[in-house]
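Asks: Structure, please.
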Amino acid sequence: MIFDRLADGIQNHAKAIVVVWAIILCFAGYFAIQAGDVMSYDVNDMAPTDSESIIGIQVISEHFPTSTVNETATPIIVVYFENESESAAAIQFLDDLNEAAKDVEGLTGVAHMDPMVSSQGDGIVLGYMMTDYGEDVYVSTKTPELREFIAEVKEATGFTGDTYLTGTPAISYDMEHNALEDVSKIDPFTVLMILLLVGLFFRSFVTSAVPPMTIGVAFVATMAVIFGLGHIMNIFFITNMMILVSMMGAGCDYCIFIIARYREELRSGRDHHDALHEAIVWAGESITISGASVIIGFGALTICKYSMISTMGICLALGILIALIAALTLIPAILQLVGDRIFWPTRMDAYKEGGKATKGWYAWFGRLGDRYFHRSAEFSIKHAKAIAIVAI
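Replies: Below you'll find the predicted structure:
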């Protein structure tokens, strides 16, 4: 069997495998850090070029001055007014912005439309900021500077009306900024919950740290590959968040399967070599099929015309593939080198009759789980036809 040969190869070359992954981590780290620089932050790049919305923006761009970087990237200022006198003040403010813009690098002026008035007498005036930042600059990255510039002109002129900087660049910036804020909360929470859950399951904080660290190495390798892919396709910044969460969820699951099977084989009386061999063969086969299914699922997204979804499918499938390879090689190699010390401070003797793992809260939860799954199995077997009918 292929997994028998895989097990033999890993057990015979465990040190070399760990060294290879360490080299990959060091080499990939440099490129992974720069992966964000090649990702797209322009929402216009997400939709197909033949979509009505993109064509509409291109038509608008023919009638209003735009950036030399992207003809669809026009910052828009929305100035709200409540009555006719405020309408005149809003127009004057946009004229003041136009004059002030001439002294700001990258801005060439502000053009505005006639006021749009509602039946209640209030309305808005739209101003279009003409930019010239150069070919290598995304206008969206200048959003904070543009908002600061608008605030300074408001303070200098005494204008007190409500203003909003919007348009494609501002929307892209706000999406990126909010997404990165979410990532800063989601990623630590994900890792913390994995550490807690795995630590409770194995009664070991050492064991709980191994799966996230392994997938962390795989994540760095994935981001390095994405750095290369970013030069030939549009990969959107939100992909970064999706990759880490999906890799942590699926990848840690694969790692836990192997470690748990290794522990069960040790508890059944096998020695270290045979226990690890069986874990690689049987758990390895299961997680490979599971991983292949996930890869196919994400890979199916590549047929979408919506480029954000299609490129995300490629990256997610790639991330799961690398996580699967790490789980199949790095985890067994670590187990080969450290043995049952990976379960420290818990010793395998704790699982024997009368051991610590057979007493107290851990044993109580274990018995609760055994009863639940035992009864679930009996119920499923006894009512198999009824369950199948309900499921259909």
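Asks: contacts, neighbours, all on C-alpha from now
Replies: Fine.
Asks: all helices for the protein, in order.
Replies: 2-12, 14-33, 52-61, 84-101, 143-157, 168-202, 205-229, 238-267, 272-278, 284-299, 307-338, 360-382, 384-391 (DSSP state H).
Asks: please give me the structure for this one as well, since I'd like to look at both together:
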Amino acid sequence: MFSGLGRLVVRRPWWVIVAWVIAGTAVISLAPKLTSTSDEASFLPSRYESIKASDLQEKQFPQQQNVGAIIVFQRADRARLTAADSADVRKVADRLARQKIPQVQDVSAAPVAPNKQVQTAIVAMPKLNNPDDTAQQDAVQKIRDDLPSALRGTDLTAGVTGSAAQALDERESADRAGVLVAVGTIVIIVVLLLVIFRSPLIALLPVVLIGLIAPLATGLIASANELFDMKTDSSIRELLTVVLFGVGTDYILFLLFRYREALRAGEDAKSGMVHAVERVGEAIASAAGAVIVAFAALALSTLGMLKSMGPALAIAVFVTLLAGLTLVPAVVSLLGTRIFWPSRSWRAEPSGAGFARFGALLARRPAVWALASAVFMGALTAGALGYRANFDLAGSSLPKSKESMVAQRDMERGFPAGTTDPSSVYLDATDGRPLDRAAVTALQKRLRAVDGVGSVDPATLSKDRRTAAYEVVLTDPPASDDALDTVRTGLRPAADEAAPAGTRALVGGTTAVYVDINKAVDRDYAVVFPVAALCIMIILGLLLRSLVAPWYLLLSVALGFGATLGATSLLFQQIGSQPGLMFMLPVIMYLFVVALGTDYNILMVSRLREEAREGREPRDAAGTAVRHSGPTIAAAGVILAGTFATLMLAGNATLSQMGFALSFGIAVAAFVMAMIFTPALTALIGHTAWWPGHGDRGRPSPRTPAATTAPHSPADPPAHPPQDPPGP
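Replies: You can find the predicted model right below:
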């Protein structure tokens, strides 16, 4: 199959290129815009209590004002506020309210804090239904621009925080992050490819080709989102950049290394590319298949952000796979050996290469190398025991110097930390009768008695008097573990117990959303992980025709996952003192490390099988496979880890955690799992590794030159350099 594909592409390269241009133009011109959201509540299904509470609020209290932003006032000298200062706060609030800023329903001064340190003004805004609407963020920017003149002549300073203010700061941070990630990714790919191949054409090849197919992949993802009514997480753009460029560069490297190997063995440029596609095509397709099914498994997630992220990344990898097997060979076949210009190192393999020496060491003592790599990964896995989930995607992703973060810290000098985002409790009559006043008051008293509750405002009744709404301010920050515990073990049980017969109690708000997300993630761990693992094992079994190898290959990937989670927890929680890791990081990390890590395992084990089919014994096959596939895996691992590491340039705690975890996981997958653990364990298991298909049995293919698999010695004469055929 792949031999035929290679011949077709090499014989008709211009047809392939034109087909890609036509397909790309059609998709890009017809696809809708790719939209995203950072509203965690929009990702939960309707069966969760926090979503039921939100729906009830929209039905019974449509006129209820939403706290879009909070202006935090304090004296410039940090002294206690005076009566005159409070009067100035009211004047500023009234002035802003009279300006009729779009999306601002009202600006009203709140009472001064009990300790007189700060005072706030509440900026009421309508509930935001369209996550792509930036009108409220623009309103916050207008308030920030007007505050200096409004405060002139007073002793006050002020800052704006709250959900709309955080969204504005996050948008500005994300725009910067996107530019840094894109530039950093391209620079890393170009520099590393220049170092590896010493060819500017190869260095620019991934940047140009993947840069051209990226809009095509984005258009397909946007179309799928619109077709299936999916919402995309706000971090998807940065992830798409590194996935497309990182994975795409990997597949280009797999192909180019095998192409160069065929040229060194004496094949001409055209037949060498056909040989490369034939030999590495199955490994690339299987590796991409593992990544695609792992990403697609996220469609089983409860959370909308993961449900949409998985198919989006799967589409991106599928497009990259098609380009790697068709567009890349077509372009390279047109260039021939000129692709390596000005370097001539492609003509002969360097003698005494480091990977040849390492392969020989591993072949002599596979048990030592297998044990050492397992101990290394196992020791780091112990660090995963300290993992804590952090649900504050907006707050934790912002630099501490952003105005919304500074103003929030200032406000906490005088008010409970939960003031910025109160929880909501609703008492709703299910029997159709109006609520009893005594029951409404009794519930308020019961809620006030819950540990972790700072205050409970008197209930607001709906027009039909069948629903009562309570605003509950927690003493802890809305996304903290303590706040989540208050809602999970205090507020919800207390509300349920106090609700009289014929009524129901619902707890909503951001903290309740985080509690439900936590529950949903636990469910996803139990479903998505096993399904992804099973699919990858099936792919490995079909590729290797073995029931044995997939088990220890997946074991190696599981150790790599544990080591990555442990190292990330140690770095960010123990050393960096962060409250926890992004709650969905283990899911993303599992899929990236397992799926992309399996890429390298597949490439290595495919070469192990190929060497065994050539008649080599297990240890000799392991050493030779490391010698030939080691440079490819090392180069691909360094580049992919480097592209993921660019996420750390964003100045964003969430993306920094993701960048470190994924880059570290890829490095472990390439240099520990695929380079050491897999070949060493395969050498120890021997022929049994290929049972029952015995994929190690076979005769040398008549198309395979002897120089491809026979070890070179320093005394070997270099292969005769093939000449390009005339013309392209």
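Asks: what's the TM-score here?
Replies: With the length set by TM-score structural alignment, normalised by the length of the first structure, the two chains reach a TM-score of 0.81; 366 aligned residues with a Cα RMSD of 3.2 Å.
Asks: which one of the helices of the first structure lies closest to Ala350 of the first structure?
Replies: Nearest to Ala350 of the first structure among those is helix 238-267; the distance by Cα to Cα comes to 9.9 Å.
Asks: equivalent range in the second structure for the closest one?
Replies: Aligning helix 238-267 of the first structure against the second structure (TM-score structural alignment) gives residues 235-264.
Asks: Give me the neighbour count for the residue nearest to Ile55 of the first structure when sequence neighbours are not counted.
Replies: Of all residues not flanking Ile55 of the first structure in the chain, Thr49 sits nearest, at 7.2 Å (Cα to Cα, 6 or more residues apart in numbering). The tally of other residues near Thr49 of the first structure (other Cα atoms under 10 Å) stands at 15.
Asks: my guess is Thr49 of the first structure meets Ile57, correct?
Replies: No - if you go by Cα atoms under 8 Å, Thr49 of the first structure and Ile57 don't touch, sitting 10.7 Å apart.
Asks: mind giving me TSV with the helices of the first structure and columns for distance to Val137 of the first structure and mean neighbour count?
Replies: Below are the helices of the first structure laid out as TSV (distance: least, Cα to Cα, whole Å; neighbours: other Cα atoms under 10 Å):
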stretch	distance to Val137 of the first structure	mean neighbour count
helix 2-12	48	16
helix 14-33	20	16
helix 52-61	18	14
helix 84-101	18	19
helix 143-157	12	15
helix 168-202	11	16
helix 205-229	18	22
helix 238-267	20	21
helix 272-278	53	19
helix 284-299	32	17
helix 307-338	21	23
helix 360-382	57	12
helix 384-391	54	10
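Asks: quick one: which of those is nearest Val78 of the first structure?
Replies: Of those, the one closest to Val78 of the first structure (Cα to Cα) turns out to be helix 84-101, at 9.6 Å.
Asks: what are the ranges of the helices in the stretch 351-500 of the second structure?
Replies: Using DSSP state H, counting those that start in this stretch, the helices assigned to the stretch 351-500 of the second structure run over residues 354-364, 366-381, 393-397, 403-411, 437-448, 481-485, 492-498.
Asks: out of those helices, nearest to Leu147 of the second structure?
Replies: Among those, the nearest to Leu147 of the second structure by Cα to Cα is helix 403-411 (13.0 Å).
Asks: other SSEs contacting that closest one?
Replies: The contact analysis (3 or more Cα pairs under 8 Å, 6 or more residues apart in numbering; DSSP states H and E) places helix 403-411 of the second structure against strand 66-75, strand 156-161, helix 163-197.
Asks: so it aligns onto which residues of the first structure?
Replies: Under TM-score structural alignment, helix 403-411 of the second structure corresponds to no residues of the first structure.
Asks: Give me the buried positions along that helix.
Replies: Glu403, Ser404, Met405, Val406, Ala407, Gln408, Asp410, Met411 (16 or more other Cα atoms under 10 Å).
Asks: Measure how it sits relative to helix 163-197, angle-wise.
Replies: Interaxial angle of helix 403-411 of the second structure relative to helix 163-197 (axes from the mean of the first three to the mean of the last three Cα atoms, to 10 degrees): 130 degrees.
Asks: Pretty sure Tyr259 of the second structure sits against Ala276.
Replies: Yes - if you go by Cα under 8 Å, Tyr259 of the second structure and Ala276 touch, sitting 5.0 Å apart.
Asks: can you tell me what part of the first structure the helix or strand hosting Leu603 of the second structure aligns to?
Replies: Per DSSP states H and E: Leu603 of the second structure is located in helix 585-613. Following TM-score structural alignment, helix 585-613 of the second structure has no partner segment in the first structure.
Asks: Find the nearest non-adjacent residue to the residue most central in space within the first structure, please.
Replies: Of all residues in the first structure, the one closest to the mean position by Cα atoms, centre = their mean is Met241, 1.7 Å from it. Nearest residue to Met241 of the first structure, sequence neighbours excluded (Cα to Cα, 6+ apart): Val183, at 5.9 Å.
Asks: What's that neighbour aligned with over in the second structure?
Replies: Using TM-score structural alignment, the equivalent of Val183 of the first structure in the second structure is Gly178.
Asks: try Tyr306 of the first structure
Replies: Under the alignment (TM-score structural alignment), Tyr306 of the first structure pairs with Leu303 in the second structure.
Asks: where exactly do the strands run in the stretch 501-650 of the second structure?
Replies: Remark: strands assigned in the stretch 501-650 of the second structure by DSSP state E, counting those that start in this stretch are 503-508, 581-582.
Asks: Which of those has the highest mean neighbour count?
Replies: strand 503-508 (a mean of 24; mean count of other Cα atoms under 10 Å).
Asks: Tell me the residues of the first structure aligned with it.
Replies: So strand 503-508 of the second structure is aligned with nothing, judged by TM-score structural alignment.
Asks: Report the inter-axis angle for that strand versus helix 437-448.
Replies: Calculated by the same axes, to 10 degrees, strand 503-508 of the second structure forms an angle of 40 degrees with helix 437-448.
Asks: Could you double-check that the match of Val183 of the first structure lies in contact with Arg237?
Replies: Yes - if you go by Cα under 8 Å, Gly178 of the second structure and Arg237 touch, sitting 7.4 Å apart.
Asks: The residue nearest to Lys305 of the first structure when sequence neighbours are not counted: what's it in contact with?
Replies: Distances taken as Cα to Cα, 6+ apart place Pro48 nearest to Lys305 of the first structure, at 6.2 Å, with adjacent residues excluded. Pro48 of the first structure is in contact with Ile54, Lys305, Tyr306, Ser307, counting by Cα atoms under 8 Å, 6 or more residues apart in numbering.
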